[in-house]
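*Asks:* this is a predicted model, with the sequence first.
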Amino acid sequence: MFKINLENRIEKIENRLFSLISKRVFILFSIFYSLNTQAQCAMCRASLESEGNTAKAEAVNDGIVYLMVIPYVLVGVVGVVVYRMYSKKK
């Protein structure tokens, strides 16, 4: 009986810890996702703005942001898969 009670307590602590960690990750993701990004390096920006073609500069900036987002999406997908695998075990 004592062993079962101890296992239940340990399981509750693990659930609380997992919940706390997932909430913090969500909050950090929300903060960083809402930040405005300026993805061009100084040299790329200077060379594109010197030509006077702002549409081309914006297109390059959008492409850099697109390339930057892909690793975050992949990490998110892996995180969801691991979370589902962890949840199925319980």
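*Replies:* That came through fine. Just so it is clear, the model here is predicted, and its values are computed rather than measured.
*Asks:* every contact and neighbour count from this point should use C-alpha atoms.
*Replies:* Noted.
*Asks:* what helix or strand does residue 46 sit in?
*Replies:* helix 42-50 (DSSP states H and E).
*Asks:* please identify the buried residues of that helix?
*Replies:* 45, 48 (16 or more other C-alpha atoms under 10 Å).
*Asks:* now do that helix: which elements does it pack against?
*Replies:* With contacts taken as 3 or more C-alpha pairs under 8 Å, 6 or more residues apart in numbering; DSSP states H and E, helix 42-50 sits against helix 54-89.
*Asks:* also this one, for the comparison:
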Amino acid sequence: MKKSVFIIILILSIFFSQDAEAQCAMCRAVLESEEGQSTAEGVNNGIVYLMAIPYLVVAGIGYAIYRKFRKEA
């Protein structure tokens, strides 16, 4: 039962996914018109930094929980 529900959700998410624009129109216009592209690189690095921090926090919490249950066993 659970496996079939997972497969259905996976198939639906693949077929009904949409592309998303991550930047507002003003930011995009400024970043595309710049010559050196240094600002665009900085914005992209900032996006990666902001994306990585929540994953690291969740991974740390998961590791702490794993260690707690590992000690009890």
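*Replies:* It's in. These figures come from a predicted structure and were not determined experimentally.
*Asks:* hmm, who's touching the helix holding residue 46 of the first structure?
*Replies:* With contact meaning C-alpha atoms under 8 Å, 6 or more residues apart in numbering, helix 42-50 of the first structure is reached by 54, 56-57.
*Asks:* swap in 6 Å and give it another go.
*Replies:* residue 57 (C-alpha atoms under 6 Å, 6 or more residues apart in numbering).
*Asks:* just want the angle from it to helix 54-89.
*Replies:* 140 degrees (axes from the mean of the first three to the mean of the last three C-alpha atoms, to 10 degrees).
*Asks:* just give me the residue right at the centre of the second structure.
*Replies:* Centroid-nearest residue in the second structure: residue 51, 5.4 Å away (criterion: C-alpha atoms, centre = their mean).
*Asks:* so how far is residue 10 of the first structure from the corresponding residue of the first structure for it?
*Replies:* Aligned by TM-score structural alignment, residue 51 of the second structure pairs with residue 68 of the first structure. Here residue 68 of the first structure is placed at a distance of 40 Å from residue 10 of the first structure (C-alpha to C-alpha, to the nearest Å).
*Asks:* got it, and residue 86 of the first structure?
*Replies:* In terms of C-alpha to C-alpha, residue 86 of the first structure sits 16 Å off from residue 10 of the first structure.
*Asks:* same deal with residue 31 of the first structure?
*Replies:* Taken as C-alpha to C-alpha, the span from residue 31 of the first structure to residue 10 of the first structure is 32 Å.
*Asks:* I am finished for the moment; much appreciated.
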